[in-house]
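> Predicted structure and sequence below. I'll ask about it afterward.
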Amino acid sequence: MEQQKLPNSTLILVLGISSIILCCCWGIGGLASAIALILAAKATKLYKENPDMYSDYKNVKTGKILAIIGIVFFVIYIATVIYIRVVIGADEFREMMEEFIEQNQ
């Protein structure tokens, strides 16, 4: 019997990579990570039911790992934004950034 590609294996890999690249884009990276993890869970379940029938499981595992890394980066980003807003304050942070830009021009 000829092996088939796992459904969405390439998409899972692309979403995993995208989740890392877009981790600081106001939720897009987190959303990409979540979608990749959901699709990876479905693909893993399908693969484990009949491993001889499917190929490209490596793409699914790699995409899942990248999605987890993307979620970690996203959580760190959100925690940093909350910290800046609560501790420093948005207005003061903006003033600090403007001063920094003026000093480095």
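Structure received. Numbers count the residues shown, from 1 in each chain.
> contacts, neighbours, all on C-alpha from now
Noted.
> can you give me the strands for this protein?
Applying DSSP state E to the chain gives strands spanning 4-5, 54-55.
> now, of those strands, which is deepest in the fold?
By mean neighbour count, with neighbours taken as mean count of other Cα atoms under 10 Å, strand 54-55 ranks first of the strands of the chain at a mean of 18.
> got another, please set it beside the one above:
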Amino acid sequence: MEQQKLPNSTLILVFGILSIPLCCLYGIVSVTLGIIAIVLANKAAKIYKQNPDGYTGYQNVKVGKILAIIGIILGVLYMIFAVWAISYFGFEALQDEDLMREKMQELMGA
């Protein structure tokens, strides 16, 4: 019996990889890609466990799932930071460089 490539194994790996650097987009893209990668990885793992000898690419699924979890964690941390920055400094200060400088000096106690 010829081995087939596990469905979506490369896509899971790509989404897992992309979820890490894209956490800088307020975390939303990272969390979205990470969740999609985990859902696809769970489906692929079920297929693989039914017939382990019939499929290749399970390593991509495992690595992609781990990277997706890391991407989700980084995305959530970035979202928490963004919410904190907006609530602490205000949205106006984040857009105005001089006002942000004043807020940072207040924060540093200078």
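Ah, there it is. This structure is a prediction, so every number in the text was calculated from the model and none was measured.
> In a markdown table, list the strands of structure 1 along with distance to residue 46 of structure 1.
Conversion of these to a markdown table gives the following (distance: least, Cα to Cα, whole Å):
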| stretch | distance to residue 46 of structure 1 |
| --- | --- |
| strand 4-5 | 11 |
| strand 54-55 | 9 |
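> how far away is residue 45 of structure 1 from residue 57 of structure 1?
According to Cα to Cα, to the nearest Å, residue 45 of structure 1 and residue 57 of structure 1 sit 11 Å apart.
> on average, how far is the longest helix seen in structure 2 from the matching bit in structure 1?
The single longest helix within structure 2, with elements called by DSSP state H, is helix 58-89. Mean deviation of helix 58-89 of structure 2 relative to structure 1 after superposition (mean Cα distance after the TM-score superposition for structure 1): 0.6 Å.
> What are the buried residues along that helix?
Of the residues in helix 58-89 of structure 2, 58, 60-76, 78-79 count as buried by neighbour count, 16 or more other Cα atoms under 10 Å.
> Return the residues in contact with the corresponding residue of structure 2 for residue 19 of structure 1.
Aligned against structure 2 by TM-score structural alignment, residue 19 of structure 1 finds its counterpart in residue 19. The contact partners of residue 19 of structure 2, by Cα atoms under 8 Å, 6 or more residues apart in numbering, come to 29-31, 33-34, 67-68, 71-72, 75.
> at 6 Å what do you get?
30, 33-34, 71 (Cα atoms under 6 Å, 6 or more residues apart in numbering).
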